[in-house]
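[1] model this:
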Amino acid sequence: MVLAPKLHLRQTQSLVMTPQLLQSIKLLQMTHQELERFLDAEIERNPLLEWRDDSATQEARDESPEWSKDSDTASTNSAEGISDRLDASLENLFPDDPGTHDRIGPDLSAQWKSAGGNGLQAAGSGGSYDLEATTAASVTLRDHVNEQIALAFSSPARQIMAHELAEGLDEAGYMLADPDEMAARIGAHRAALDEVLTVCQTFDPPGLFARSLSECLALQLIARDRYDPAMRAMVENLELLAKRDFQTLGRLCGVDSEDLADMLAEIRTLDPKPGMAFSSGTADPIVPDVVVKAANDGSWAVELNPETLPRVLVNEPYFAEVSAHARETDRQFLSECLQSANWLTRSLDQRARTILKVASEIVRQQDAFLIHGVSHLRPLNLRTVAEAIGMHESTVSRVTVNKYMMTPRGTFELRYFFSSALASADGGDAHSSEAVRERIRHLIDNEEPGAVLSDDALVDILNREGIDIARRTVAKYREALNIPSSVQRRREKRMLAAAAGGSTAMARTA
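    Below is the predicted model of the structure:
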């Protein structure tokens, strides 16, 4: 066997992921907010990219002769025209008090658009005043607690311990820090720290500085003067309440079913997370990417939401003007920027077309859902949509991530319309798993107190309706809907029925 170098010719095919292709893939799966942040960075980096100004059309119309001619009449009816014809100055509105317009103060008067004198001049010169900038900042939980600490403790040592306890609060208002470790860190006695904690547990809102859920509920009941032995027993046995073991809970509390129902109603009015009232976190509103409306011919009109469409332009006149007098290195840089900008705009256009194409196919597949509701949601997968529009399944998957569609039945994520299929018992069309979940919810919501449906009973009903489903699937869907088992529901309905019967009997006796 001889080892020697040889030259061979081989032809192969491979998919090369160019930077432009990677950019297109990333743009496809970006949300509206992520896309805006990406474009801001690109515009800052690329001098040939700029946001499109929608006011340019309005400015052009203002400069046109036709618009100026029509605006002559309108200007006479404007606020400025009326003010010129009528004597409506502040001095004549208040002739007896010539200094009224100065009461506002020169600084504040210069900021207000509606004020006279300097205020009008500031507004006319293009200055703007944002009143929201002067509003007070939201009070945090730590600020609220610190204000009460300053009033509750006069001793500096106890204030230090109280502030240390406040540092251990989480956003829900629970004190999760270890008191022994805290006492050792600040050099305080554990007994003194417990005394400070007891005072802090009386702060508003009730329930702060609790170390467990039962203690949080107990503190709120103490503030209401409702922490009697029966309530104490209920709060100390919350695990029985979670299991809906009302018989054992009523025996421990020493009350009948009617009193137990009243106690449960009062427990439901308590706040398990009192500190969340001071949470400053805000959720971003959902902005739909696609809008679906009913057309005049009975079909559905699918449109892209103009608010989510990126308005980016390539400044080609600037490129031509600068490159004509630039050096070779600068011209090469500008050419690369122009190529990158053109590719970005084409990628954005392709992204919009792809989203519209996928959304239109989803609307076509789920036409019955838009007409009749979730019970008519069809089973659908990514492959079906991909084959219908001639795209790859991975492309459809990227489009449907964090994209929302506004329909006459509400705003849904595009992923919502894709669900697995359950076979039909009579050999007909398959059923969507989401529709089956909704059917299970409807059956349980409408069950009679004396005839609570078990999982086996639900299976029998669904089989008679043509849905081939197993008992474990029903149990899985029920748990996903946060619906307790039939045993727990029967206990709760039995207790409520007994409480209602006792109230009726008392009313008849009265």
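[2] going forward, measure contacts and count neighbours with C-alpha atoms only.
    Noted.
[3] what helices or strands is the host helix or strand of Asp330 leaning on?
    In this structure, Asp330 sits in helix 328-365 according to DSSP states H and E. Judged by 3 or more CA pairs under 8 Å, 6 or more residues apart in numbering; DSSP states H and E, helix 328-365 is in contact with helix 19-29, strand 300-304, strand 312-314, helix 316-323, helix 382-389, helix 393-399.
[4] in it, what counts as buried?
    331, 334, 337-338, 340-345, 347-348, 351-352, 354-363, 365 (16 or more other CA atoms under 10 Å).
[5] before we move on, what about stretch 317-329?
    Phe319, Ser323.
[6] which residue ranges form the helices in the stretch 151-300 of the chain?
    Assigned helices in the stretch 151-300 of the chain, in chain order: 156-167, 179-186, 190-200, 213-223, 229-235, 238-243, 246-253, 257-268 (criterion: DSSP state H, counting those that start in this stretch).
[7] Other residues contacting the third one?
    Judged by CA atoms under 8 Å, 6 or more residues apart in numbering, the contacts made with helix 190-200 from elsewhere in the structure are Ile149, Ala152, Arg158, Met161, Ala162, Leu165, Pro179, Asp180, Ala183, Leu208, Phe209.
[8] repeat that with 7 Å
    Outside helix 190-200, the residues that touch it by CA atoms under 7 Å, 6 or more residues apart in numbering are Arg158, Met161, Ala162, Asp180, Ala183, Phe209.
[9] ok, now the fifth one?
    With contact meaning CA under 7 Å, 6+ apart, helix 229-235 is reached by Ser214, Ala218, Leu249, Leu252, Cys253, Gly254.
[10] run this one through as well so I can compare:
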Amino acid sequence: MALTARLDLAQRQRLAVSPQLRQSLAILRLPTAALAEEIAREAAENPFLTVADPGTGSSAYDYALATTAATESLVESLHRQIALQRLGSVEQAAALYLVGELREDGYLDQPLGELTDAAGLPRAILEAGLAALQRCEPAGIGARTLAECLELQLAEAGLERSLARAVALRIDDFALERWARLGRELGLAPAELTRISGLLRGLSSAPVRDDRDMVAMIVPELVVETGPQGQISVVPVHSAFPRLGVLDARRDTLDTDALRALYDRASLMVRGVAARSETLLRIGRFIATTQSAFFLGSHDTIRPVTRAEAAAALSMHGSTLGRALAGKALMAGNRVYPLSHFFSRALNGPDGRVSPFDVQRRMRELIAAESADAPLADEVICAQLRREGVDIARRTVAKYRKCMRIPSSFGRKRRKVSTQNQPRTVHKNDKIS
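    This is a model prediction of the structure:
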């Protein structure tokens, strides 16, 4: 029996609850440029939605279109792939809802049990929607753990799903080349283990790579301004979107259901965009308060603040905050920063918590000061940071180095040139400030 058929009347009614909230959350999730496109599409189809120039000259969105290539976004790609699957309307709605819950790296970190209440959907329907989402490209999308991400990628590479799951759960054994144990537990010949090991080396630790769906220009929706007395203010970028309104008409005078539906769509979009702006402004003010040293200084240090801490301080659900941060940015000092730039998991440092941003800054200093003939390996950088009081693992050092697009010590040695006449040395007494 299809899952749709198992829904009782009460469950079906829950799917239609609060269209305004659903529309607001969908609008909040869209990156700035994608929302501008959605506004233009709706305005072209809906005579009740009025669009006026913001009155500030060329908009930030117009500039972005002139300087970036038009590509299909990840959200658009997932929506297209889900629409191509033979899903019932309810399963499709669940899959599309889960797209909005994805982190920027493609992981789904909200437990399905929590999403059941938030979405107003039964657990079985969400599981069906998740299965549909995980059938999409890129392989691993919608994974909830690293093991599940690897499992989905291995299955895409041709492994039977149960074998892919067993391999993903034994990733440490593959890394340590425990062939005898793997042969016994998986029942595979050495040649097959070697083939799977090669597959593992080509997999990604996240469904979405850092450079996927990135464009050369991120349109800021907020500006952080500093005054002569050290005061900080946050104002919206009014040119990011046109001014929206609803055509002056009485809904009860419209003579067809189609016209009333268009009127309601226009009203929902206007209210949704306004709610989005208010939410982003609240988040921007929180960032300005917690990161005042960043905005008043030289933009070289960030206080460690987690998303969970921010959500609690703003009385906001974690998934709502995640939607608000995705693809959004602010401008400060003529530079554009993604909102996610100001949130991170803290590391233990010499004077308490330290942000990954500050650790990466210190890593840049160490690498800039290294000898051209003997660049610092990740293990050496890790040891130096530990001497300075930072609790960090070597794999984290390697991850940060890759995020900063800095080659390995071997790659740097090949790229270093002899023009560095007097290379500086690393001083053990240098600290993370």
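[11] Overlay the chains and give the TM-score.
    TM-score for the superposed chains, counting by TM-score structural alignment, normalised by the length of structure 2: 0.51, backed by 253 aligned residues with a CA RMSD of 3.5 Å.
[12] and the aligned residue in structure 2 for Gln366 of structure 1, how far is that from Gly284 of structure 2?
    Aligned counterpart of Gln366 of structure 1 in structure 2: Gln291 (TM-score structural alignment). In this view, Gln291 of structure 2 and Gly284 of structure 2 are 10 Å apart by CA to CA, to the nearest Å.
[13] ditto for Ala326 of structure 2
    Counting by CA to CA, the gap between Ala326 of structure 2 and Gly284 of structure 2 amounts to 14 Å.
[14] can you give me the strands in structure 2?
    For structure 2, the strands defined by DSSP state E cover 49-52, 222-226, 232-236, 243-246, 329-332, 335-338, 347-349, 352-354.
[15] tell me what the fifth one is packed against?
    This points to strand 329-332 of structure 2. The contact analysis (3 or more CA pairs under 7 Å, 6 or more residues apart in numbering; DSSP states H and E) places strand 329-332 of structure 2 against strand 222-226, strand 335-338.
[16] Comparing the ones you listed, which comes out most buried?
    Ranked by mean neighbour count under mean count of other CA atoms under 10 Å, those are led by strand 222-226, which reaches a mean of 20.
[17] That one vs structure 1, average distance?
    Once fitted to structure 1, strand 222-226 of structure 2 is off its aligned match by 0.7 Å on average (mean CA distance after the TM-score superposition for structure 1).
[18] How far does that strand sit from its chain's centre?
    Put simply, strand 222-226 of structure 2 sits 23 Å off its chain's centre (CA atoms, centre = their mean, to the nearest Å).
[19] whereabouts in structure 1 does it align?
    Mapped onto structure 1 using TM-score structural alignment, strand 222-226 of structure 2 covers residues 290-294.
[20] Contacts for that stretch, please.
    By CA under 7 Å, 6+ apart, stretch 290-294 of structure 1 touches Trp300, Ala301, Val302, Glu303, Leu304, Asn305, Tyr404, Met405, Met406, Thr407, Pro408.
[21] Is it correct that Cys337 of structure 1 is in contact with Asn46?
    Yes. Cys337 of structure 1 lies in contact with Asn46 (CA atoms under 7 Å); the separation is 6.0 Å.
[22] Can you give me the distance of Ala383 of structure 2 to Ala393 of structure 2?
    Separation of Ala383 of structure 2 from Ala393 of structure 2 (CA to CA): 9 Å.
[23] Ok, Arg303 of structure 2 next?
    The gap separating Arg303 of structure 2 from Ala393 of structure 2 is 20 Å, by CA to CA.
[24] cool, Asn46 of structure 2 as well?
    Note on Asn46 of structure 2: its distance to Ala393 of structure 2, by CA to CA, is 55 Å.
[25] In structure 2, what range does the helix or strand hosting Ala74 of structure 1 match?
    Using DSSP H and E, Ala74 of structure 1 maps to helix 65-76. Using TM-score structural alignment, none of the residues of structure 2 align to helix 65-76 of structure 1.
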